[in-house]
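# Got a predicted structure plus its sequence, pasted below:
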Amino acid sequence: MRAIVQWHTQTGKRMADNRDAYAHMDLPHASFYLVADGSSRHPGSGELANALLAELIQGIGRLPATALNRERLPAELLQLIDDSHRTLCETHPHAACSYLVLCLLADTALSIHEGDCCLGLVEAADAISWLTPVHCMANWQGSLTHAELAQMPSRHRLTRCFSPRRVGDPEIRDWPLTANQRWLLATDGFWAGLSTSQQQHFLHEGHLNAPPTDDDISCLSIITSPIP
């Protein structure tokens, strides 16, 4: 399955550096899309976000073809994340980041995430249907919509993330895969910091005239199409 990939990112008002990152790898039987969001509250978090994605991409590139299926891939990804946690703990002891990985296989999609990077599908009239839950204190019951969470300050208190000070607890989910889908991997600066009209503008133009939030704004769009 072919895909059109677009990465849009814009630095927020709070930090001088953009702490969002993305990576992408195509293999013969699977495609991987990764987004990470470094914490603005912990030093070195932008570096951690980039280092985590680099570690995961390197590990994914070493996977055998026999691992690129629904039966084996979840365990392989969990092991890569665990290995990355051990590798990066010493070099980034005070940092933290959220991350999201989307894998498109031949007949299914698989996501794995911790934190507040969210997976969605862009539907008719650019409406976004958010699929993955936000791992935060405000959503401890898992029942709040993204629109509700966007208005709650306690959404910034994450219950899961990638950090040397936490035990990893990734969430894995399966999704139906069809042709002509538009997947969206977004950081919280996009799904929580922008209004619906601002989200649509950012999707089309890739930038806003001025960042309306303190946080970095980023989204990775993947439009799939069948192989002719």
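Structure's in. What do you need? If you're wondering where the values come from, they're calculated on a predicted model, not measured in any experiment.

# drop to CA atoms for contacts and neighbour counts, all remaining ones
Will do.

# Need the nearest residue in space to the spatially most central residue of the chain, chain neighbours excluded.
When Cα atoms, centre = their mean is applied to the chain, the residue found nearest the centroid is Leu100 (3.0 Å). The shortest distance from Leu100 to any non-neighbouring residue, by Cα to Cα, 6 or more residues apart in numbering, is to His113 (4.3 Å).

# Over to His156?
In this structure, His156 finds its nearest non-sequential neighbour in Cys136, 6.7 Å apart by Cα to Cα, 6+ apart.

# Quick check: that neighbour vs Ala192, distance?
Using Cα to Cα, to the nearest Å, Cys136 is found at 13 Å from Ala192.

# Run a quick neighbour tally on Thr11.
When neighbours are defined as other Cα atoms under 10 Å, Thr11 has 21 of them.

# Sorry, wrong one. I was asking about Gly12.
The local packing of Gly12 (other Cα under 10 Å) involves 20 other residues.

# put this beside the first:
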Amino acid sequence: MIYATRSVKGQAREDNRDCAGAVFDGVRGLFVIVDGTSKPGSGQLAQGFVQGLIDTYQLRVGQGVGDDTHDLAIQLIRSVLADMHAPLFAEWSGSTSYLVAVVVNGLLTIAYEGDCGCGVVNAEGRIDWITSPHCLANWKRDRSHRELVCDPARHRITRSYKAGRAPEPEIVVRSAVVGERFVFATDGFWGEMSEVRQAEALKSPEITITDLEDDVTWIDVRL
């Protein structure tokens, strides 16, 4: 498993409110991508979320908790999200979109709330998005990322990780076979970069990005 991450601050704010983390322990890949909202404290919350989730997940696995089936991985992700909730919001305010993905035993398990996404990358660098954003523009849950890009209501997030509401992630599961390539990304990546530019960024991760309003963050994973 080979992976690379990149996060670029957009022009809209002084701080980058995206955050991403990835680890591979020789058995499983754990990938976390978070997009803090405009609420105060969301950038710090995003950073705390990523580190807290990776640390807690790895601790549970080290204690013998299994995640080598979809059901076990879902159970573990949900328990980690729930157990992190009170400590995180005791320290930080704000809210975030998030996506957590586990690749283990030939399986991909995703839990997410908000508009961070997962896509399968083909040989030409085109992306088939397999998650559906939680936003006002997609309230019927029937619109593609390409359709959502031009709708201003896509910025109105309808589900997120926030105080006063227990985490309730949507779950997506599929196989993850040798040779496949996945991208996990914030909406700055899929919403502000053209499909051609997305492919260029995956081909050349150090591509110059200085002209976008939103923060742009992605994790590129090859199995």
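Noted; the coordinates are in hand. A quick note: this is a predicted structure, and the numbers were derived from the prediction, not measured.

# Just the TM-score for the two chains, thanks.
TM-score of the superposed chains, computed with TM-score structural alignment, normalised by the length of structure 2, equals 0.93; 220 aligned residues with a Cα RMSD of 1.5 Å.

# related to what we said a few turns ago, report the contact partners of the residue nearest to His156 of structure 1.
Counting by Cα atoms under 8 Å, 6 or more residues apart in numbering, Cys136 of structure 1 makes contact with Gly115, Asp116, Ser154, Arg155, His156, Arg157, Leu158, Thr159, Arg160.

# which of those residues has the most neighbours?
Asp116 (30 neighbours).

# Would you confirm that it belongs to a strand?
No: remark: Asp116 of structure 1 does not belong to a strand; assigned using DSSP: H, G, I helix; E, B strand; the rest coil, it is coil.

# By how much does the helix or strand hosting Leu108 of structure 2 deviate from structure 1 on average?
Using DSSP states H and E, Leu108 of structure 2 sits in strand 107-113. Its match in structure 1 and strand 107-113 of structure 2 itself, once the structures are fitted together, sit a mean 0.8 Å apart by mean Cα distance after the TM-score superposition for structure 1.

# Which neighbouring elements make contact with the helix or strand just after that strand?
Per DSSP H and E, the first helix or strand lying C-terminal to strand 107-113 of structure 2 is strand 117-121. Contacts defined by 3 or more Cα pairs under 8 Å, 6 or more residues apart in numbering; DSSP states H and E place strand 117-121 of structure 2 against strand 127-129, strand 181-185.

# just the helices in structure 1 please.
Assigned helices in structure 1, in chain order: 45-61, 73-89, 146-150, 188-191, 196-205 (criterion: DSSP state H).

# Deepest-packed of the ones you listed, please.
When the helices of structure 1 are scored by mean count of other Cα atoms under 10 Å, the highest mean neighbour count falls to helix 188-191 (a mean of 25).

# How far does it sit from its chain's centre?
Distance of helix 188-191 of structure 1 from the chain centroid (Cα atoms, centre = their mean, to the nearest Å) equals 11 Å.

# hang on, the earlier thing: Ala179 of structure 1 versus the residue nearest to His156 of structure 1, what's the distance?
As judged by Cα to Cα, Cys136 of structure 1 and Ala179 of structure 1 stand 32 Å apart.

# that older thread, which residues does the residue nearest to Leu100 of structure 1 contact?
Ser98, Tyr99, Leu100, Val101, Pro170, Glu171, Ile172.

# again, 6 Å this time
Contact analysis of His113 of structure 1 by Cα atoms under 6 Å, 6 or more residues apart in numbering lists Tyr99, Leu100, Pro170, Glu171.

# Report the two of those separated the most.
Greatest spatial distance in those: Tyr99 and Glu171, 10.9 Å, computed using Cα to Cα.

# neighbour-wise, which of those two wins?
Tyr99 (29 against 16).

# number of nearby residues for the residue lying closest to Gly142 of structure 1 once chain neighbours are set aside?
Sequence neighbours aside, Pro133 is the residue nearest to Gly142 of structure 1 in space, at 6.6 Å (criterion: Cα to Cα, 6+ apart). As a burial measure, Pro133 of structure 1 scores 21 neighbours (other Cα under 10 Å).
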